[in-house]
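Participant: Okay, predicted coordinates and the sequence, questions at the end:
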Amino acid sequence: MRWFMFDIVPVEIIHSIFDYLWMNEILNSFLNINDYLDNVILSYNDSFINFNLISRPLFYLICSRLRPHQVISLILSDSDDTPGQCQLFFSRFSIEQFNHLRALTLIDIADDSELLFGDLDKIESLNFLEITPKHYNRYLNIMPKLTRFVVNYQYVVYFESYIYINRIQLPHLRHLTLKCCSYFQLKDIFRYAPMLVSLNISIIFESREQIEIFVTVNHGKSPLTLTNLSLSIDVSSDCDRPSVIISRNHLERFLFHMPSLRQLELIVNSDGNNNLSYGDRWEMFIVERLTLLRTFYFKFKLENVYRNSQTVLCHFRTPFWLDEHRPWFVAYDLRRSLLFTVPHFAHRSIVYSEMPVLPHSTTLPIEQHALLYNMITELTFDSIKDEPDYCYTEVEKLVLIGLEINRALIDLSRVQYLSVNSSSWSLDMIVKLIRYSMPCLHHLSFNCRLSLKYSNSIIPLEQIRILQMPFFAYSTNNENFDWIQIFSRVERLSITVNSCHELAILIDRFNNISYASFTINNSCINVRRNLWEPRMTREWLVRNTRRLTTLDNNSFTCRFDNNNIFKVYLWIGEDCKQQITLLNTRARENSTNDMINGIQGMFSNNLRTNL
């Protein structure tokens, strides 16, 4: 009866709850509970829709209920998990229908998107655009009406002539992020975006001349109004690296005309001059030129450092750096030649035999060192210590290299992702470890050849939703092993197989997968089986799998990648009748606790765009 407690809650309050949720979550948690809630959903006008990593049935559910004029935030993704999603979405809707859209995020968008980007100008309300291009996109430009523009490349690229700025006034632009910005673009950015207050850029230099142009980009102009700057600098591997060194003087000259900065983040990923570590000089510059600065984060990769940790850190132990109102604590990693602020740039991933920061290598007070351990979210077990110094309380990903685990070191019940990187672990041992010690685990990866020794009594792991087996093709006796008995609820599968035939078998056996990535190991085919492989096409998949044969033409999409190694990506739904049944019963299958937990967690939801 707890389902119906919402019948007495006013519509306005329920809509206020919906304001903290994506439409995916609203439909999953509240749809088909009763007529009252269905009508409340129907009358909700401010829809935030996130199609990233979405199951195909839920994608169809949202599309069937979607009213374009009610959508104010939309995320679309053509990632390997959801290939062809954008094309499928725009076969149902045109972008012009979303006339109240304020924020649009496009993930892994292809380079053949001229029509889409050309039509974005027609949406008068659009002020936020975030794009993660799959490749170079020549149609990508900043529109004058935008207040926030973000371009995130997944890989580091260098474009000598890459232009986002059309050399027109951008009077509304206040927040700009360009991952892979060019040094000459900055002049246009500062010239045509006078209201810019937040800038996040990554730049790759190829010569000393480029650095000189960069540091003088705003000389002779009025001081900039930037209050927030994040700058990441790298040096191209193709250049004469000894002659291209980033110094403190370069950074100070660039920052000289930014007196309004309140938050500053500086990252030098390679070839940093030793003078970047002179804390007393940084102190003088900040006191004289950046008087409003309240937050200063930096991470410098230093070259040719001949001083020990204590000598490097001595200039960062002054009252200026240790001010109790805004302490800027610093650490120095001698082995990596890294100087960085903590806890902001403290390690998130660590090997157990190491320490996050050696006690004598940081200005952070020793009574706060536990904070550095609490920031570790990925831990690799490579050895066992008799007496651990601290416990890792926030580990979400655990990597196993050795055969032993120090259970006093880590709370296994919090681990969500387990990566097994040692063949010493048999499948039997892994299953028992997960079953009895890892209730929150949902992501399992076997990054090694598997030992398929298993006890007679099979223990199913219904909690596993993501399964990765890149070495599956090299494991022995895998043909006769019934994986589905253990991993019956897997929704996302990434696996290396020996043949197209093996791929087809796994599609049928893992009948709950919505996303699949198959790598076909051609070298293994030639050596072990000597099979002639057919040409993989969508039609071949339909003919050779029972599951895909039963689906209508629009119930799955696929992508083939033949760069170096052959990969197949699938995004799979259900046939029409199954899909209707699944969607109509989804809410009834959800437990009351699931719904309540979703509501309790909504206030910590940080995924929604602030509009």
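Facilitator: Great, that's in hand. Everything numeric in this text was worked out from a predicted model, so none of it was measured.
Participant: going forward, measure contacts and count neighbours with C-alpha atoms only.
Facilitator: Will do.
Participant: residues touching the nearest residue to R465 once chain neighbours are set aside, list them.
Facilitator: In space, and not counting its chain neighbours, R465 is closest to V490: 4.2 Å by Cα to Cα, 6 or more residues apart in numbering. V490 is in contact with 462, 464-467, 510, 512-513, counting by Cα atoms under 8 Å, 6 or more residues apart in numbering.
Participant: My guess is R262 contacts L293. True?
Facilitator: Yes - between R262 and L293 a contact is recorded at 4.0 Å, counting by Cα atoms under 8 Å.
Participant: Can you report how many residues lie near the nearest residue to T295 once chain neighbours are set aside?
Facilitator: Nearest non-adjacent residue to T295, counting by Cα to Cα, 6+ apart: Q263, 4.6 Å away. Using other Cα atoms under 10 Å, Q263 has 18 neighbouring residues.
Participant: what separates Q263 from T227, distance-wise?
Facilitator: From Q263 over to T227 the distance is 6 Å, taken as Cα to Cα, to the nearest Å.
Participant: Which parts of the stretch 301-450 of the chain are helices?
Facilitator: Secondary structure of the stretch 301-450 of the chain, counting by DSSP state H, counting those that start in this stretch: helices at 309-313, 370-374, 427-437.
Participant: roughly how far is the last one from the heart of the chain?
Facilitator: In terms of Cα atoms, centre = their mean, to the nearest Å, the centre of helix 427-437 is found 28 Å from the chain centre.
Participant: what about R465, how many neighbours?
Facilitator: Using other Cα under 10 Å: R465 sits among 19 other residues.
Participant: How about Q468?
Facilitator: 19.
Participant: need the contact list for it.
Facilitator: Q468 neighbours (Cα under 8 Å, 6+ apart): 444-447, 493-495.
Participant: what about versus this one:
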Amino acid sequence: MNSSFESLSIELLFELFDYLSPFDLFRIFINLNNRLNAIVYSYPLRLDFRSICRSKFDFICRHLQPKQVISLILCDEYVPDRVKLFLNHFPHFKEQFLQLQSITLIEAETITFIDLPASVSSLSIRIYDVDDYYYENYISKILSQQAKVLTHLKIDSKDLYDLIDIHFPALTYLIISGGYYYDGNYIDVSVLLENIDVHSLIQQWQCFLTHLYLVIDNKIQYSTFNLDRFSHCLTHLTLHFYQEPFRSLFWLEQRHWYVGCYQDETEKGTIIYSIPRFQTRTLKYPSAKFPHMTTAPSIIEQNFFYSSRINYFSFDMNKLITPVDYRFHQVKSLTLSGSSLLSLNILSSIVDLQQVQYLDVSNINRLLPNELENLIAHTPRVVHLSMKFDPLFIIPSQIRYLLLDGLGRSISLDRLSYTISSVERLEISVASKQMIIDVIDRFNGLENLDTYFDDGDLDDDCMTIYKGVSIDWLIKHTHRLKSYDFTCRYSREFYPSIYLSFGDRRKENDHQD
């Protein structure tokens, strides 16, 4: 006899599934009975693999049916070779993911070209390396292949060269970003567009755009093109630019397109942006430049500045201006700096601590263990913690990602092994090859390990040691990597670093790639 739960309609079960992550969906419902299996495998999946841990990633890949995936985000930015790992699970991607509608590729480092099915009409590509010739060909090839069916496209302005000879007859939604934030700094890539007329380029695509997002810089040619040329088709416009002549009466009065402006942090010019389509995602607080001047009604302005999500909120507690007359309700990442920690009452009056997911306290000069423990207790959603190593502080079980700031020689692995229990990803500076071996073999609960070589950490030349730590060397000198699958990425972008992702126990006769 079926239980009352099993008798629920497919529609009700789908509504329930909407509240579950793909991992929880498969973990809870798969292999209970044939009916539930069939329902689970008919449920449309939206997969976001940007920050998921390795074990959950592998679990989902083992259980999903490609035909049920309608949206996919693949990212190599945080985990080495994640795109390659995914393609290893599904080597016939184009023939398997026949219902896929949207795909986002972020820092895809795999040398394997992703041949997309014709069903993909929405494509987003984000690659930070502007000098890599392979990626230029990669982008051009994938865009040429999908050009006839794409309705949504998001691409960096540095990649517009790859679009010059391509037509997009079905394109209605276009986002062209002008630069990007990386490690807290704005990287200006607008110089790459000096010889591109964006208006002519869009006309050449022979598309009928209804949604357009542009980041426009006064250094580039298209900072003077007339947006009224698009007024016959555009219903949604988002601009982030530096030139006031763009504020035509058509967009302000007929389309109710409001703008805000402020002096940028570098003091080089005034930035004008559209409201509410453009969002303030990064904010240094306190700031005399916030809130910005706008033409929007007060109710829209209030919601825009204080109720919208802020991804990165940096708070210098030494510069606090009192009294505080407004509160930020959706801060995702909170960075605190200063000589000491403010009271929780003051912090809570400025930021809704209940919404914070990423917490950085590494720049607080004096922070007692009980103060940090109390702060984390008031930020229940925090899973990512950046801090200086403190041998007296026990990492709370809610923390999954731990970044230890400071030199490797100041960190006691003996003490650290007793203070972390639920951490899945560890970011740490190492002082020697032996320290790398010890971290890999002693911290068996880790699924990802990011190690950095700092000149201040090493008696010998850091590059000599870095080059000596090859994949073969890691397998030879560690017990864990002899028995378990792993992926590895080396980087010298800022300083020598190695990124490791640990998988399942290796089957007999398997070999590390």
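Facilitator: Nice, thanks for sending it over. Bear in mind the structure is a predicted one, so any value in this text is a computation, not a measurement.
Participant: quick one, strands of the stretch 301-450 of structure 1?
Facilitator: Assigned by DSSP state E, counting those that start in this stretch, the strands in the stretch 301-450 of structure 1 fall at 329-333, 338-342, 349-351, 378-381, 397-400, 417-420, 443-446.
Participant: Of all those strands, which one comes closest to N166 of structure 1?
Facilitator: Nearest to N166 of structure 1 among those is strand 338-342 (36.7 Å), distances taken as Cα to Cα.
Participant: Have a look at how far, on average, the closest one is from structure 2.
Facilitator: In the superposition with structure 2, the average deviation recorded for strand 338-342 of structure 1 is 2.8 Å (mean Cα distance after the TM-score superposition for structure 1).
Participant: Report the buried residues of that strand.
Facilitator: 338-342 (16 or more other Cα atoms under 10 Å).
Participant: number of nearby residues for the counterpart of L412 of structure 1 in structure 2?
Facilitator: In structure 2, the residue paired with L412 of structure 1 is L353, using TM-score structural alignment. Neighbour count of L353 of structure 2, defined by other Cα under 10 Å: 26.
Participant: mind listing what L353 of structure 2 touches?
Facilitator: Per Cα under 8 Å, 6+ apart, neighbours of L353 of structure 2: 331, 347, 378-379.
Participant: how close does D504 of structure 2 sit to E447 of structure 2?
Facilitator: 10 Å.
Participant: Touching both of these two, which residues are there?
Facilitator: With Cα under 8 Å, 6+ apart, D504 of structure 2 and E447 have common neighbours S55.
Participant: So those two - more neighbours on which side?
Facilitator: Per other Cα under 10 Å, whichever of D504 of structure 2 and E447 has more neighbours is E447, with 20 against 13.
Participant: wait, what's in contact with that one?
Facilitator: 53-55, 424-425, 501-503.
Participant: ok, the residues you listed in structure 1: which stay?
Facilitator: Retained contacts for the contacts of E447 of structure 2 in structure 1, judged by both residues aligned by TM-score structural alignment, their matches' Cα atoms under 8 Å, are 53-54, 424-425, 501-503.
Participant: How about S412 of structure 2, nearest residue that isn't a chain neighbour?
Facilitator: P391 (7.5 Å).
Participant: does the one you found really touch S417, like I thought?
Facilitator: No - contact status for P391 of structure 2 versus S417: not in contact, 10.1 Å apart, counting by Cα under 8 Å.
Participant: Compare the two (neighbour count), which wins?
Facilitator: Using other Cα under 10 Å as the criterion, P391 of structure 2 and S417 rank with P391 on top: 15 against 12.
Participant: right, and A587 of structure 1 touches N32 too?
Facilitator: Yes - with contact defined as Cα under 8 Å, A587 of structure 1 counts as touching N32 (6.0 Å).
Participant: A504 of structure 1 maps to what in structure 2?
Facilitator: That one, A504 of structure 1, aligns with I437 by TM-score structural alignment.
Participant: Run the contacts of Q468 of structure 1 past structure 2 and keep the common ones.
Facilitator: Those retained in structure 2, by both residues aligned by TM-score structural alignment, their matches' Cα under 8 Å: 444-446, 493-495.
Participant: ok, the kept ones among the contacts of E447 of structure 2 vs R255 of structure 2, which is closest?
Facilitator: C53 (43.9 Å).
Participant: Excluding chain neighbours, what is closest to the closest one?
Facilitator: E447 (6.7 Å).
Participant: Aligned to the one you found, what sits in structure 1?
Facilitator: Checking TM-score structural alignment: E447 of structure 2 goes with S514.
Participant: what residues does stretch 259-269 of structure 2 touch?
Facilitator: 242, 270-275, 289, 292-296.
Participant: which residues sit in contact with the residue nearest to M463 of structure 2 when sequence neighbours are not counted?
Facilitator: Leaving aside its chain neighbours, M463 of structure 2 sits nearest to P496 (6.9 Å; criterion: Cα to Cα, 6+ apart). By Cα under 8 Å, 6+ apart, the residues touching P496 of structure 2 are 452-454, 462-463, 466, 490.
Participant: Which members of those occur in strands, if any?
Facilitator: Counting by DSSP state E, the contacts of P496 of structure 2 place 452-453, 490 in strands.
Participant: top strand in structure 1 by residue count?
Facilitator: Max-length strand for structure 1 by DSSP E is strand 263-272.
Participant: Please list the outside residues in contact with it.
Facilitator: Contacts of strand 263-272 of structure 1 (Cα under 8 Å, 6+ apart): 227-235, 241-242, 244-247, 293-303.
Participant: what's the offset of it from the middle of its chain?
Facilitator: With Cα atoms, centre = their mean, you get 21 Å for strand 263-272 of structure 1.
Participant: C-terminal to that strand, which secondary structure element comes first?
Facilitator: Next along the chain after strand 263-272 of structure 1, taking DSSP states H and E as the criterion, comes helix 279-289.
Participant: tilt between that following helix and strand 329-333?
Facilitator: 140 degrees (axes from the mean of the first three to the mean of the last three Cα atoms, to 10 degrees).
Participant: Helix 279-289 of structure 1: which residues count as buried?
Facilitator: 279, 282-283, 286, 289.
Participant: can you redo those as JSON lines with distance to C391 of structure 1?
Facilitator: Putting the buried residues of helix 279-289 of structure 1 into JSON lines (distance: Cα to Cα, whole Å) gives the following:
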{"residue": "G279", "distance to C391 of structure 1": "32"}
{"residue": "W282", "distance to C391 of structure 1": "35"}
{"residue": "E283", "distance to C391 of structure 1": "35"}
{"residue": "I286", "distance to C391 of structure 1": "37"}
{"residue": "R289", "distance to C391 of structure 1": "42"}
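Participant: Buried among the contacts of strand 263-272 of structure 1? Make that a PyMOL selection.
Facilitator: To isolate the buried members of the contacts of strand 263-272 of structure 1 in PyMOL, using 16+ other Cα under 10 Å:
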select buried, resi 227+228+229+230+231+232+233+234+235+244+245+246+247+293+296+297+298+299+300+301+302+303
